[in-house]
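**Student:** whatever this is, show me its structure:
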Amino acid sequence: MKKSYSTLVNKKDIQSIAIGGFDGMHIAHQKLFENLDENGAIVTIESGFSNLTPKRFRQEYTNLPIYYYVLDNIKYLEGKEFIKLIKEEFPNLKKIVVGFDFCFGKNRKYCVEDLKELFNGEVIVIEEIKNNDIAIHSRYIRDFIKNGDIKKANEFLGKKYKIVGSQIKGQGLGKSDFVPTINLQIEDFLLPKEGVYITKTKIKNDIYNSVTFIGNRVSTDGSYAVETHILKDDIQTTYNKVEIEFLNRIRDNKKFDNFKDLKEQIILDIKEAKEFFN
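**Tutor:** You can find the predicted model right below:
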């Protein structure tokens, strides 16, 4: 089992755990965590498809230690074998918290009632959490993001959706012909639908109001890009790590017949973003 690099907790001290995928660390996940005591921990099942809060980024949304199981290493275990593994890892475990749809073991044939039978401690099952009669699930949040519905995604997440990337060299037209942008290479994170968004951009410990474009640059070189323009300031940076939080969507990606029309639209996008922040 791989433990989060940011936590140093003796497993013998852990008395309660929450088990799940926890991609998104969203509102419903936080409800599970609320049922853990001060000696609690989070056990994440890593399927390899987590792209809302991949890898180590989950630790940002909890003070509890996080441990990771790789799904491929445990998916063939029978129910008793899975519980045996959990007890070996956390010998003083007294409580397990899961969601109502939690299943485990070979072919996912063991679910909540089996967990209650196999584990000789307290099992707390959190019922389905809804927002305006819509269940809060990571798969729905992914759909919102893919469709560009950032406001709804943020509502279900309980926070602003964020991506993190490394700064790369752009095509060089921004500063000379349009507005300066920071171009990013994004890995692991789910990218929102192509278009222009009102965002916050974090570089080191500084947070800036910004406008971010995602998609194929159909009016210039045609390549796919993630680039953010900092409002008010021309930021000169070669800092590797850049974070972008999405607040609202301005428009779809579209093709312009000439640079003049494109620049006019960019100016309108910036104006809308500034009005949003004001």
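**Student:** from now on I want contacts and neighbour counts done on CA atoms only, so please keep to that.
**Tutor:** Will do.
**Student:** quick one: the lengthiest helix in the chain to chain centroid distance?
**Tutor:** Ranked by residue count and defined by DSSP state H, the top helix of the chain is helix 259-277. From the chain centre to the centre of helix 259-277 is a distance of 28 Å (Cα atoms, centre = their mean, to the nearest Å).
**Student:** give the buried residues for it.
**Tutor:** Buried positions in helix 259-277, judged by neighbour count with 16 or more other Cα atoms under 10 Å: 262-263, 266, 269-270, 273-274.
**Student:** cool, stretch 142-156 as well?
**Tutor:** Within stretch 142-156, judged by 16+ other Cα under 10 Å, the buried ones are 142, 144-146, 148-151, 153-156.
**Student:** one more to put side by side:
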Amino acid sequence: MEIIHLTYPFKENIIPQKIILALGFFDGVHRGHQELIKIAKEKAIQKHLPLVVMTFDRHPKEIYQNKEVSYIDTLAEKAYKMQELKVDFLLVMHFNEAFSKLTAQEFVDKIIVKLNADTVVAGFDYTYGPKQIANMKNFPKFAKGRFNIIDVPKQSYDGQKIGSTEIKKAITSGDMELAAKLLGSPYVMSGYVGHGLRNGHKLGFPTANLVWSEDKVVPKIGVYATKTKIKGKWYDSMTSVGYNVTINEGKKLYIESNLFGFDQEAYDEEIIIKWYKYTRGEIKFDNLKDLKKQMSADESEIKTYFANID
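**Tutor:** Predicted coordinates:
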């Protein structure tokens, strides 16, 4: 898969042939997105054309509403999922002020037509400007017969609407099992191993301290059953999200993963954490002995959990 970064206005023939174009922000690349991309891929195979997905480098709300937005995926995580879905090209449009001011007709004329789209695939709620005008119902009017349109209906799973908003709520409330159902796989956080306070080492539970992208959705405070990848290998692990209240004054949030069977130094190594289950909240203990006893119980519980699901 090739990743192409675009800034409006861009030159023609970015991809010098007709394309199947899937549109969306695709945060999380969840089950709904996967269905949309599957439909687009089937059309691409049928027509012997490349599948191109267009996303943005930031959520439109950051420009339109001047809002801080939290994300399920970093761009790198999103790109990895797209590659797994056999996307040929990922176009990352820089969502700047000039792009945000395009009218619905200009978006079609200066973006979609210029990209040489044979067929456009988008979700039922996709918008390309003010939603009362730039919606899927009005899309054919702006297209003027220059490309085909596939409108993908709302997706649900086990009676639950699949959407990025619903997934973020599940993550921030600690419901990692619901998040995984809607995503189609466990929630992932990636980054690198930073220097922590080494409190885990002192307690006999050495931890890898995750340094993560600040705009990622963070699970609620507590302890989780996780799997963690360091140095190319996955380990069952227990991961804490919290302020280390027993030992510290609790001003900085830490995400610390204790990998079962791993005790090497790993500073600055890439780390990936998959989140499976919330097991308990953060507790302030009276002494380190009680904290260590609880951590032993956490380890035992999480090992049993993975023994039963693996």
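**Student:** show me what the longest helix of the first structure is packed against.
**Tutor:** strand 206-216 (3 or more Cα pairs under 8 Å, 6 or more residues apart in numbering; DSSP states H and E).
**Student:** so the strand it packs on matches what in the second structure?
**Tutor:** The aligned range for strand 206-216 of the first structure in the second structure is 233-243, by TM-score structural alignment.
**Student:** which residues touch the matching stretch?
**Tutor:** Outside stretch 233-243 of the second structure, the residues that touch it by Cα atoms under 8 Å, 6 or more residues apart in numbering are 219-229, 249-262, 282, 298-299, 302-303, 306.
**Student:** returning to what we had before: what about the longest helix of the first structure, how far off from the second structure?
**Tutor:** Here the mean offset of helix 259-277 of the first structure against the second structure after fitting is 0.7 Å, by mean Cα distance after the TM-score superposition for the first structure.
**Student:** so what touches that helix?
**Tutor:** Identification of contacts with helix 259-277 of the first structure by Cα under 8 Å, 6+ apart yields 178, 196, 198, 209-211, 219, 231, 250, 256.
**Student:** any of the residues you listed buried? List them.
**Tutor:** 178, 196, 198, 209-211, 219, 231, 250.
**Student:** now for these, which pair is the farthest apart?
**Tutor:** Largest separation among these by Cα to Cα: N209 and S219, giving 24.9 Å.
**Student:** helices and strands around the host helix or strand of I42 of the first structure, which ones?
**Tutor:** I42 of the first structure is part of strand 40-46 when elements are defined by DSSP states H and E. Other elements packing on strand 40-46 of the first structure under the criterion 3+ Cα pairs under 8 Å, 6+ apart are strand 16-20, strand 66-70.
**Student:** what sits against the corresponding residue of the second structure for L247 of the first structure?
**Tutor:** Residue pairing (TM-score structural alignment): L247 of the first structure is matched to Y276 of the second structure. Applying Cα under 8 Å, 6+ apart, we find Y276 of the second structure in contact with 176-177, 180, 186-187, 224-227.
**Student:** confirm that Y276 of the second structure sits in a helix.
**Tutor:** No. Judged by DSSP: H, G, I helix; E, B strand; the rest coil, Y276 of the second structure forms no part of a helix; its state is strand.
**Student:** counterpart of M295 of the second structure in the first structure?
**Tutor:** Using TM-score structural alignment, M295 of the second structure sits opposite I266 in the first structure.
**Student:** distance check, that match against S219 of the first structure.
**Tutor:** 12 Å (Cα to Cα, to the nearest Å).
**Student:** quick one: the helices in the first structure, in order.
**Tutor:** Shown for the first structure, the helices assigned by DSSP H span residues 27-33, 71-74, 79-89, 112-118, 138-146, 150-157, 173-177, 259-277.
**Student:** closest to I129 of the first structure out of those?
**Tutor:** That would be, of the helices of the first structure and by Cα to Cα, helix 27-33, which comes in at 5.7 Å.
**Student:** residue range in the second structure corresponding to that closest one, please.
**Tutor:** Against the second structure, helix 27-33 of the first structure falls on residues 31-37 (TM-score structural alignment).
**Student:** and if you look at stretch 144-155 of the first structure?
**Tutor:** Mapping stretch 144-155 of the first structure onto the second structure (TM-score structural alignment) gives residues 170-181.
**Student:** which residues touch that stretch?
**Tutor:** Stretch 170-181 of the second structure is contacted by residues 157, 167-168, 186-187, 217-220, 275-278 when judged by Cα under 8 Å, 6+ apart.
**Student:** for the equivalent of L115 of the first structure over in the second structure, give its distance to K114 of the second structure.
**Tutor:** Applying TM-score structural alignment, one finds that L115 of the first structure aligns to F139 in the second structure. Separation of F139 of the second structure from K114 of the second structure (Cα to Cα): 16 Å.
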